[in-house]
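A.B. asks: Output the structure for:
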Amino acid sequence: MPPVENPQSRKGLVLDGVKITLRGRVLCDLDLVVAPGAIVTLMGPSGAGKSSLLGHICGTLEPGFDVQGSVWLSGRKINDLAPQDRQVGILFQDDLLFPHLSVGGNLAFALPGDIKGAGHRREKVEQALEIAGLAGFAGRDPATLSGGQRARVALMRVLLSSPSALLLDEPFSRLDAKLRSQFREFVFDQARKQQLPTLMVTHDPDDASATGGEIITLNGPVA
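C.D. replies: Next up, the predicted model:
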C-alpha cells in the first residue's frame, strides 16, 4: 500500500508504515486510513499478526515484538501513550464482564472520570442499557444474562468509555448463527452512529462482507 500522506491531518485511525516483526519475521506491514464511521476488516490465518496489530494500536502488545511506523488517531500520534490515554476501545470474543459487579456496576466502571455526580453517571448507564434493549437490567448479576445480553453489555461498556476508535477482535465468534447476525448488526450500527473508525479481526467471511467496507488479508510471517 502507498504511504499515508499527511497522517496528522487525516481524520480517523491512521496506520503510517506500521511494520510488526517477531524474531526477524515480518507479521504485518501496513499503511491504512480508517475513516470515522468506516469499518475495515483484517483477515488471514492464525499467526498472521492480526491480533498483534490490534494490541499495538491499543498499547497492549507484549514485549519481544519490533514495531516501526506510527499510529495516529484524530490527528494525534498515540504510539508512545499509555493504553488508558489512547482513547481506543476494544471488544474481544469473551465479554470479560466483572463477576463481582452488577450489570450497572460494570457499565459505570467504564465511565470517564469527568462525568461527575452519582445521578449523572446513573443516567448514562440507564441510557446505555436502553440502547442495548436491556432497560431495567442495572441491578442484575451478569451471571444471569444470556450470551447475547452479556455481549451487548460488553459493547456498551466499551462505548461508555468514550473511545475515538473501536477495535473488534473476533467478538462474534462465540455466538450462535442467529445471535451472531443480530449482535454484529448492533455493533456495526453503533460504530457508525458514533462515527468511530473501526478495525475488525475475523476469520468469518460473513462478518467481513456484512461491513460493506474494505477487507485486508494478512498472509502470515515473512522471513
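
A.B. asks: Please make it C-alpha for all contacts and neighbour counts, starting now.
C.D. replies: Noted.

A.B. asks: excluding its backbone neighbours, what's nearest the one residue sitting closest to the centre of the chain?
C.D. replies: With the centre of the chain defined as its mean C-alpha position, the nearest residue by Cα atoms, centre = their mean is L167, 2.0 Å away. In space, and not counting its chain neighbours, L167 is closest to I90: 4.5 Å by Cα to Cα, 6 or more residues apart in numbering.

A.B. asks: Does whatever helix or strand that neighbour lives in pack against any helices or strands, and if so which?
C.D. replies: Secondary structure assigned from DSSP states H and E places I90 in strand 88-92. Applying 3 or more Cα pairs under 8 Å, 6 or more residues apart in numbering; DSSP states H and E, one finds that strand 88-92 contacts helix 50-58, helix 147-160, strand 165-169.

A.B. asks: Okay, now stretch 70-87: how far is its last residue from its first?
C.D. replies: As for stretch 70-87, its first-to-last residue distance stands at 16 Å under the measure Cα to Cα, to the nearest Å.

A.B. asks: And that stretch, what's buried?
C.D. replies: 70-79, 83, 86-87 (16 or more other Cα atoms under 10 Å).

A.B. asks: Of these, which pair is most distant in space?
C.D. replies: Taking every pair in the buried residues of stretch 70-87 and measuring Cα to Cα, the maximum separation is 17.1 Å, between G75 and P83.

A.B. asks: List of residues touching stretch 96-109?
C.D. replies: 121-122, 125-126, 137-143, 150, 153-154, 156-157, 160 (Cα atoms under 8 Å, 6 or more residues apart in numbering).

A.B. asks: Please generate a structure for the following sequence too, so the two can be compared:
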Amino acid sequence: MTEGLHLDRVRIFEGARPLLEIDARVPPGEVLSVMGPSGSGKSTLLSHLMGDLAPGFRAHGELTLEGQDLSGLPPEARRLGLLYQDPLLFPHLSVAENLAFGLRPGGDRTERRNRVEAALADVSLEGYGPRDPATLSGGQAARVALMRTLLSEPRALLLDEPFSKLDQGLRDQTRRLVFDRARAARIPVVLVTHDRADVVAAGGPLIEL
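C.D. replies: Sure thing, here's the model as predicted:
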C-alpha cells in the first residue's frame, strides 16, 4: 500500500545516543499521535519529517509519502504543512494577505482572492480579510493559521502541540476543526502532544516515546 505516510524502522540518534525508534503507517485522513516527556524526541521527529533535522542528530530508516521516498528531498519539495503552538501569522500582512501567502505563486488574481474569501467563510471569519492579525483572538488566529496551511495544499500535516495555548473551550473547538478538515482533505496527520485529550479527540493510534 502506497497511500498515506509511512515511517519504516525510523531511528533517530543524538550523537551516538539512540533517541527514538518508530515504525508506523498513517493512512489518508488519519491522525497518528505521539506522546512523551520533554527531551524524548517528539519535535525532533517532526523536524526529521520536514527535512530539517538539526546538526548533531542523524536518522536512519525510510520515510515515504504517497509512495514517494522523502529522503534527500529539501523541505519545500516535501510539501508538508506544519502548525505550531503559536499561529505565527505575519504581523506586516493583513489576514487576507497571510492566507494568500499559503497559495502557490501565480494564477489569476480574482481566483486567488476568491479562494482567500472562501477560506475565511469556511471558518466563520467572513469580512476579516483587511484586519491586522494583532486584532484577532487566539482562536481566530489559530483558524487563520490552519487555513493558510491548508491553502498550500500540503500532502501531510504535522502538528506540534498547536492547541496547548488555547483555553479549554477554544481547544475543543479548534481540535474538531483541524481534524475534520484533515479528514475531509484526506491528509495524513502526525500530532505531537502532551495532552491525552488531544489523543482522544484525534481518534487514531498513539505512540508513546
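
A.B. asks: And the TM-score between them?
C.D. replies: Their TM-score after superposition, calculated using TM-score structural alignment, normalised by the length of the second structure, is reported as 0.98; 209 aligned residues with a Cα RMSD of 0.9 Å.

A.B. asks: from the buried residues of stretch 70-87 of the first structure, which ones fall inside strands?
C.D. replies: When strands are assigned by DSSP state E, the members of these inside them are 70-73, 76-77.

A.B. asks: which ones are touching the nearest residue to G55 of the first structure once chain neighbours are set aside?
C.D. replies: Computed as Cα to Cα, 6+ apart, the closest residue to G55 of the first structure that is not its neighbour in sequence is L61, at 4.5 Å. The neighbourhood of L61 of the first structure, defined by Cα under 8 Å, 6+ apart, consists of 52-53, 55.

A.B. asks: And the helices in the first structure?
C.D. replies: Along the first structure, the stretches classed as helices by DSSP state H are 50-58, 103-110, 118-131, 147-160, 177-193, 205-211.

A.B. asks: Show where the last one falls in the second structure, residue numbers please.
C.D. replies: When you say that, I think you mean helix 205-211 of the first structure. The counterpart of helix 205-211 of the first structure in the second structure, counting by TM-score structural alignment, spans residues 196-202.

A.B. asks: distance from the matching stretch to the first structure after superposition?
C.D. replies: Superposed on the first structure, stretch 196-202 of the second structure shows a mean distance to its aligned partners of 0.8 Å (mean Cα distance after the TM-score superposition for the first structure).

A.B. asks: buried stuff in that stretch?
C.D. replies: Neighbour-count burial for stretch 196-202 of the second structure, with 16+ other Cα under 10 Å as criterion, is recorded at 198-199, 202.

A.B. asks: In JSON lines, list these along with distance to V31 of the second structure.
C.D. replies: Listed next are these as JSON lines, based on distance: Cα to Cα, whole Å:
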{"residue": "D198", "distance to V31 of the second structure": "10"}
{"residue": "V199", "distance to V31 of the second structure": "9"}
{"residue": "A202", "distance to V31 of the second structure": "6"}
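
A.B. asks: with those in mind, which one is nearest to A184 of the second structure?
C.D. replies: Distance ranking of these against A184 of the second structure, using Cα to Cα, places A202 first at 13.8 Å.

A.B. asks: With adjacent residues omitted, what lies nearest to the closest one?
C.D. replies: What sits nearest to A202 of the second structure in space, not counting adjacent residues and going by Cα to Cα, 6+ apart, is V31, at 5.9 Å.

A.B. asks: Surely the one you found touches V189?
C.D. replies: Yes: taking Cα atoms under 8 Å as the contact criterion, V31 of the second structure and V189 are neighbours in contact, 4.6 Å apart.

A.B. asks: Comparing these two, which residue is more hemmed in?
C.D. replies: When V31 of the second structure and V189 are compared for neighbours, V189 comes out ahead with 30 against 26, by other Cα atoms under 10 Å.

A.B. asks: So that one versus L83 of the second structure, what's the distance?
C.D. replies: Taking Cα to Cα as the measure, V189 of the second structure falls 11 Å from L83 of the second structure.

A.B. asks: Identify the contacts common to these two.
C.D. replies: Here V189 of the second structure and L83 have 157-159 as joint contacts, going by Cα under 8 Å, 6+ apart.
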